[in-house]
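[1] Give me a model of this one.
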Amino acid sequence: MAKMIGMSRGIKLEWLDKTVDLIIEGKNEEDIKSELNEYLSFEIKSATNLRKSREILMNIWVRTADDVEEIKEFAIELCKRECSSRRVAHWCMMLITYPVFSDVCSLIGKITDMQEKFKTGWLKQKLFDFWGESSTLLHSTDKILQTLKQFGAIESLEKGEYKAKTYEVKSEAEESLIAMTIIALNDKAYYEVSELSSIPQMFPFRYSISHEMLHNSELFALNNFGGKVVVTGKD
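    Down below sits the predicted model:
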């Protein structure tokens, strides 16, 4: 997928829920677009901001790339069965749709693994190193932090300072979706099983992906590489 910034608006959990509900109801793309326009208009008065917010929602859940269609279908089935799993499903879909969201989460996950707090100035400088300095990236970073706050993934401390919050993942289906997403991000050609439970992009979630779960699933392939068991997605 092309590297794009794209996340120019803060996104609320309930907006993502609404988008998924429309998909589950069997609405087509044009109907979803129309219904989101009406739904968002109660909160967003600016036509430009409404359009940008709607397009982000559509990109995350409707206009998905072919190579992640399996993940989307799995995530939708998870949303149908377990409403409590929607936070994980939305998170995974945002990671695979917006590389800048993935990079922000990776940086936050890495630093909060070492210390309790992080500052926005540090985060923005690290992102500038990856993406190049631009007003678009600066604006997007603020909106992503706003999204993370609305998700309950981070909380404000002092001005410009945050700490991460965590949620326990309780179902094997959620763990499977997390593993599928990690592999789809293509940060590595393969992962050792133990690595899957400590990926920084998944910083808000406490989970443990077991060898047994991967072995019993039809979604993953386990192989021996250099004397270690590694996991990939099945072709």
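[2] use CA for all of it now, contacts and neighbours both
    Fine.
[3] ok, which stretches of the protein are strands?
    Secondary structure of the chain, counting by DSSP state E: strands at 117-119, 154-156, 161-164, 167-168, 191-192, 205-206, 220-225, 228-233.
[4] Nearest to D66, out of the ones you listed?
    For D66, the closest of the strands of the chain is strand 228-233, at 15.2 Å, according to CA to CA.
[5] here's the other one to compare against:
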Amino acid sequence: MKKAVGFDQKLQLHQLDRIVQELSRSDSRQQLYDVVDQSLMADIGGSKARMNARTILFKIWVLVDNENEEIRDRGLKLFVNASREERLLLHWGMILLAYPFFRDVADQVGRLFQLHGEFSTMQLSRKIFALYGERRRVSVALNAVLGTYKHLGIISEQKKIYVSAAKISIYKLEYKLWLIEVMLKSAEKSAIELKQIAVEPCLFPFSLDITESDLRNGQLQITRQGLDMVMIGLR
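    Predicted coordinates:
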């Protein structure tokens, strides 16, 4: 059975910001559709491409799975006072939840950066084709994800080689904890070792400095295995 792809249109930060802003203002789903479609016209001329972008945006922030509504709602509350970097973190987390393909690409990109400090489209394509099959839909989606990364400013392209931008430092604890929780849910992991968080491949755009004491009294639980292994899991 072929794995679903779905992510087939490049997104920009202001498009993601707009749907979150309008979500609280709109009186109905149809009104939100219309406002988002109107705003996308400035970036996307074709109606089919615009519809695809709107579908993706709605899946990320509006039409979320029932089990993700609570964490989405907490993300919306955090968004109100978020900086640009924190808004990017919130969008990143919600895309990881909405699109496993996006998460798999982020995971492979993060691994390639850790191994080589850069990657080519060919290197990344081989890894994604191994997961999803070598078909046109996968190629289109991969280009859309890479285009989104470039629009978000987290990678840049130099002579067909991609390099990472400087990592985005996140300082407020509530954003870091929210992203860790999202990462666990999106990866369907019950727990992760504390020291692994800093090098988790799918979180490659961000620098998350977190300690055991930061995790107390939150949505995450701490367990110890042996003398020096601290595991972080979902409650």
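[6] Serialize the strands of structure 1 to CSV and add fields for distance to R54 of structure 1 and mean neighbour count.
    CSV is the format used below for the strands of structure 1 (distance: least, CA to CA, whole Å; neighbours: other CA atoms under 10 Å):
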stretch, distance to R54 of structure 1, mean neighbour count
strand 117-119, 29, 17
strand 154-156, 24, 18
strand 161-164, 27, 18
strand 167-168, 27, 12
strand 191-192, 35, 18
strand 205-206, 27, 18
strand 220-225, 33, 14
strand 228-233, 31, 18
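[7] I'd like those as JSON lines, with distance to K33 of structure 1 appended.
    Rendered in JSON lines, the data for these read as follows (distance: least, CA to CA, whole Å):
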{"stretch": "strand 117-119", "distance to K33 of structure 1": "36"}
{"stretch": "strand 154-156", "distance to K33 of structure 1": "30"}
{"stretch": "strand 161-164", "distance to K33 of structure 1": "33"}
{"stretch": "strand 167-168", "distance to K33 of structure 1": "31"}
{"stretch": "strand 191-192", "distance to K33 of structure 1": "38"}
{"stretch": "strand 205-206", "distance to K33 of structure 1": "31"}
{"stretch": "strand 220-225", "distance to K33 of structure 1": "34"}
{"stretch": "strand 228-233", "distance to K33 of structure 1": "32"}
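[8] looking at those, which is closest to I71 of structure 1?
    With distances scored as CA to CA, the stretch of the strands of structure 1 nearest to I71 of structure 1 is strand 228-233 (11.0 Å).
[9] So which elements touch the closest one?
    Packing partners of strand 228-233 of structure 1 (3 or more CA pairs under 8 Å, 6 or more residues apart in numbering; DSSP states H and E): helix 172-184, strand 191-192, strand 220-225.
[10] the helices in structure 2, which residues?
    Secondary structure of structure 2 by DSSP state H: the helices cover 13-25, 29-40, 47-61, 69-79, 84-98, 100-116, 121-132, 136-152, 173-187.
[11] would you list the ones you listed in JSON lines and tack on mean neighbour count and distance to K195 of structure 2?
    As requested, the helices of structure 2 are arranged in JSON lines below (neighbours: other CA atoms under 10 Å; distance: least, CA to CA, whole Å):
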{"stretch": "helix 13-25", "mean neighbour count": "16", "distance to K195 of structure 2": "30"}
{"stretch": "helix 29-40", "mean neighbour count": "16", "distance to K195 of structure 2": "40"}
{"stretch": "helix 47-61", "mean neighbour count": "19", "distance to K195 of structure 2": "29"}
{"stretch": "helix 69-79", "mean neighbour count": "16", "distance to K195 of structure 2": "24"}
{"stretch": "helix 84-98", "mean neighbour count": "21", "distance to K195 of structure 2": "20"}
{"stretch": "helix 100-116", "mean neighbour count": "19", "distance to K195 of structure 2": "15"}
{"stretch": "helix 121-132", "mean neighbour count": "14", "distance to K195 of structure 2": "26"}
{"stretch": "helix 136-152", "mean neighbour count": "18", "distance to K195 of structure 2": "26"}
{"stretch": "helix 173-187", "mean neighbour count": "19", "distance to K195 of structure 2": "12"}
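[12] Can you add distance to I222 of structure 2 and give the ones you listed back as CSV?
    Supplementary listing: the helices of structure 2 in CSV, determined by distance: least, CA to CA, whole Å:
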stretch, distance to I222 of structure 2
helix 13-25, 32
helix 29-40, 40
helix 47-61, 29
helix 69-79, 19
helix 84-98, 21
helix 100-116, 24
helix 121-132, 32
helix 136-152, 33
helix 173-187, 13
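[13] picking up where we left off before, just tell me which of the helices and strands packed on strand 228-233 of structure 1 ends up closest to R206 of structure 1.
    Comparing those under CA to CA, the one sitting nearest is helix 172-184, at 9.9 Å.
[14] Could you pull out the buried residues of stretch 190-198 of structure 1?
    190-193, 196-198 (16 or more other CA atoms under 10 Å).
[15] now that stretch, how far from the chain's geometric center?
    Taking CA atoms, centre = their mean, to the nearest Å, one finds the center of stretch 190-198 of structure 1 at 18 Å from the center of the full chain.
[16] and if you look at stretch 63-82 of structure 2?
    Taking CA atoms, centre = their mean, one finds stretch 63-82 of structure 2 lying 13 Å from the centre of the chain it belongs to.
[17] Which among the helices of structure 2 is found nearest to I161 of structure 2?
    Closest of these to I161 of structure 2 is helix 121-132, at 7.3 Å (criterion: CA to CA).
[18] just how off-centre is that closest one within its chain?
    For helix 121-132 of structure 2, the separation from the chain centroid amounts to 19 Å (computed by CA atoms, centre = their mean).
[19] ok and it relative to helix 136-152, angle-wise?
    Angular relation of helix 121-132 of structure 2 and helix 136-152 on a 0 to 180 degree scale: 130 degrees, by axes from the mean of the first three to the mean of the last three CA atoms, to 10 degrees.
[20] which residue numbers in structure 1 go with helix 121-132 of structure 2?
    Alignment of helix 121-132 of structure 2 against structure 1: residues 120-131, by TM-score structural alignment.
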